[in-house]
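Here is a sequence with its predicted model. Questions after.
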Amino acid sequence: MSRIRKKNQDNIIAVASRLFAEKGYAGTSTAEIAQEADIPKPNLYYYFNTKDKLYRAVLESVTKPLLEASNPIAELDDPREALTQYIKTKLIISRDHALASKTFANEVMTGAPHLPEDIAGALLEQSRFIVSKFKDWIDKGLMAPVSPDHLMYMLWASTQTYADFNWQICQVAGKDMLDEQDFDEAAAFLVSLVLKGCDVKPL
């Protein structure tokens, strides 16, 4: 892909992410996206010939890194290091893909009517794997006998809230936007909370 093509696609996805996050799938038109992206509507269709394909690109911009976020859990033997890397990665995704994350959250909260089946299937498979890995650590005595399912839900909520509820967090913090130090502090706090709360032991 040429540099210009990628730049134009990235711009369209960024604009679409904001509009889908603000107005949802049904409330956002391709004409509005083209106008906000400052390109003729035919140019938008050159890159994404349907609204569904553009919406999928927005969802993929966050679900792809979300699916890759569990790699430490799959690849690292030490549960403390695996959970540390997973939490840090999830927070980075919330920082760098906040608008696409909000779009994904809105999609899920409305029953996922437009979520492509292959993405939904991959996310479900990942969730089942994470739960099975937590169960394995518990069985090996590397973690307290907590609920694997609820631990996973808590990790989702505590990391993705920094994207999905960014406005509320900034209101409480008294700032226009969160900075890198805020995310570093969040990571340190969540890692400490999970490792101590679940009594996660080093391998």
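Happy to help now that I have it.

okay, CA-based contacts and neighbour counts for the rest of this
OK.

all helices for this protein, in order.
Under the criterion DSSP state H, the chain contains helices at 3-23, 30-36, 41-47, 51-68, 71-75, 79-96, 98-109, 117-139, 148-164, 166-173, 180-197.

Mean neighbour count added to those helices, as a markdown table?
Listed next are those as a markdown table, based on neighbours: other C-alpha atoms under 10 Å:
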| stretch | mean neighbour count |
| --- | --- |
| helix 3-23 | 18 |
| helix 30-36 | 17 |
| helix 41-47 | 15 |
| helix 51-68 | 18 |
| helix 71-75 | 15 |
| helix 79-96 | 20 |
| helix 98-109 | 22 |
| helix 117-139 | 15 |
| helix 148-164 | 17 |
| helix 166-173 | 14 |
| helix 180-197 | 15 |
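
hang on, isn't Ile93 packed against Pro65?
Yes. Taking contacts as C-alpha atoms under 8 Å, Ile93 lies within contact range of Pro65: 7.0 Å.

Spell out which residues are contacts of both of those two.
Residues touching both Ile93 and Pro65 by C-alpha atoms under 8 Å, 6 or more residues apart in numbering: none at all.

State the distance from the residue nearest to Leu83 when sequence neighbours are not counted to Lys88.
Spatial nearest neighbour of Leu83, excluding adjacent residues (C-alpha to C-alpha, 6 or more residues apart in numbering): Ile73 at 6.8 Å. With distances taken as C-alpha to C-alpha, to the nearest Å, Ile73 is found 12 Å from Lys88.

try Pro148
19 Å.

same question, Ala31
37 Å.

How about Leu44?
35 Å.

Same question for Met109.
Relative to Lys88, and taking C-alpha to C-alpha, Met109 is found at 25 Å.

go on, Glu75?
16 Å.

Identify the residues contacting the closest residue to Ser94 other than its chain neighbours.
Using C-alpha to C-alpha, 6+ apart and skipping the chain neighbours, the partner closest in space to Ser94 is Ala163 (4.7 Å). Neighbour list for Ala163: Ser94, Arg95, His97, Ala98, Leu99, Ser101, Lys102 [criterion: C-alpha under 8 Å, 6+ apart].

Pasting the second one now:
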Amino acid sequence: LDLFVGGRNVPGAYPQAPRSMLLRNDGQGRFTDATLEWAPDLEKVGMVTGAAFADIDGDRDPDLLLCGEWMPIRMFLNDRGALTDASQRFDTDLVGWWRSLAVADLDGDGDLDVVTGNIGLNNKFHPSKEKPLEIYMDDLDGTGTSDIVLAKHGSNGICVPVRGRECSSEQMPFIKERFSTYEDFSKADLNTLYGEENLARALHYSA
């Protein structure tokens, strides 16, 4: 048997995703990295939290299904040992904080169904497809270290930070300098607070 290793996150650099790998078993229990040969699209597939091998297309070889944070469900079909990205067969708009994944013939019709577990409703953000949560990661204050900004869409559709002025300025002190009062901060959208060019440069996910 060969082995898939899903990368979850880079320590100290959330939400950067590390490499995911396919390891080839030589039959003697020794594994070598065959990702570039078998499935180069897997290297930067995302922050993997769940995986399952199953014969999705009925050709008697194992295909690979993946889920993860800030990503859609991904499917890679096995074509004589090479895994090809066929994720478009799913609704790729269903980006989520997926936690788990399982495959079974649930309705007894002879083909496989996919069950995925998302973060659920027991969280303080309550994102939706219409109003997703946004995350940005970059050195936004020029200190040489990466900053994270979480943002949500208000009832008026404007994107604003999840954290208030106090918490935001603890991470990036320039916030207090530019927005001297809580009222000034409350009237500013995300682009006004952090700069449209800075946010465009940042690593950005939406779910």
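Alright, I've got the coordinates. These numbers come from a predicted model, not from an experiment.

And the TM-score between them?
Superposed pair, TM-score by TM-score structural alignment, normalised by the length of structure 1: 0.20. Supporting alignment: 69 aligned residues with a C-alpha RMSD of 5.6 Å.

Contact partners for the residue nearest to Leu83 of structure 1?
Neighbour list for Ile73 of structure 1: Pro79, Ala82, Leu83, Tyr86, Ile130, Lys133 [criterion: C-alpha under 8 Å, 6+ apart].

Might one say that the fifth one is in contact with Met152?
By that I understand Ile130 of structure 1. Yes. Applying C-alpha under 8 Å, one finds Ile130 of structure 1 in contact with Met152, separated by 7.4 Å.

Next one: Val62 of structure 1 from Lys90 of structure 1, what distance?
10 Å.

got it, and Tyr55 of structure 1?
Remark: distance between Tyr55 of structure 1 and Lys90 of structure 1 (C-alpha to C-alpha) = 22 Å.

Check Lys51 of structure 1 too.
28 Å.

Wasn't Cys167 of structure 2 part of a strand?
No. Going by DSSP: H, G, I helix; E, B strand; the rest coil, the assignment for Cys167 of structure 2 is helix, not a strand.

burial count for it?
Residue neighbour count, defined by other C-alpha atoms under 10 Å, stands at 12 for Cys167 of structure 2.

what's the answer for Asp79 of structure 2, then?
Asp79 of structure 2 has 13 nearby residues by other C-alpha under 10 Å.

before we move on, what about Phe185 of structure 2?
What Phe185 of structure 2 shows, counting by other C-alpha under 10 Å, is a neighbour count of 20.

got a list of what Glu36 of structure 1 touches?
Val15.

Specify the local secondary structure of Glu177 of structure 2.
Taking three-state DSSP, the label given to Glu177 of structure 2 is helix.

follow-up on the earlier one: and the contacts of Ala163 of structure 1, which two are the farthest apart?
Farthest apart among these by C-alpha to C-alpha are Arg95 and Lys102. That separation is 11.6 Å.

Turn the contacts of Ile73 of structure 1 into JSON lines, columns for distance to Val172 of structure 1.
As requested, the contacts of Ile73 of structure 1 are exported to JSON lines (distance: C-alpha to C-alpha, whole Å):
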{"residue": "Pro79", "distance to Val172 of structure 1": "33"}
{"residue": "Ala82", "distance to Val172 of structure 1": "31"}
{"residue": "Leu83", "distance to Val172 of structure 1": "28"}
{"residue": "Tyr86", "distance to Val172 of structure 1": "26"}
{"residue": "Ile130", "distance to Val172 of structure 1": "32"}
{"residue": "Lys133", "distance to Val172 of structure 1": "36"}
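
which among these gets closest to Ile169 of structure 1?
Tyr86 (21.7 Å).

ok, now how distant is the closest one from Val191 of structure 1?
In terms of C-alpha to C-alpha, Tyr86 of structure 1 sits 9 Å off from Val191 of structure 1.

Likewise for Ile119 of structure 1?
28 Å.

next one: Thr161 of structure 1
The spacing between Thr161 of structure 1 and Val191 of structure 1, counted by C-alpha to C-alpha, is 16 Å.

for Ala173 of structure 1, same thing?
Taken as C-alpha to C-alpha, the span from Ala173 of structure 1 to Val191 of structure 1 is 21 Å.

now do Gln160 of structure 1
Counting by C-alpha to C-alpha, the gap from Gln160 of structure 1 to Val191 of structure 1 is 15 Å.

do the same with Asn166 of structure 1
Asn166 of structure 1 is 20 Å from Val191 of structure 1, by C-alpha to C-alpha.

for Met152 of structure 1, what are its contacts?
Met152 of structure 1 touches Ser127, Ile130, Val131, counting by C-alpha under 8 Å, 6+ apart.

Make JSON lines out of these and add distance to Lys7 of structure 1.
Formatted as JSON lines, these follow (distance: C-alpha to C-alpha, whole Å):
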{"residue": "Ser127", "distance to Lys7 of structure 1": "33"}
{"residue": "Ile130", "distance to Lys7 of structure 1": "35"}
{"residue": "Val131", "distance to Lys7 of structure 1": "38"}
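
Please identify which of these is nearest to Gln181 of structure 1.
Among those, and counting by C-alpha to C-alpha, the member closest to Gln181 of structure 1 is Ile130, at 28.2 Å.
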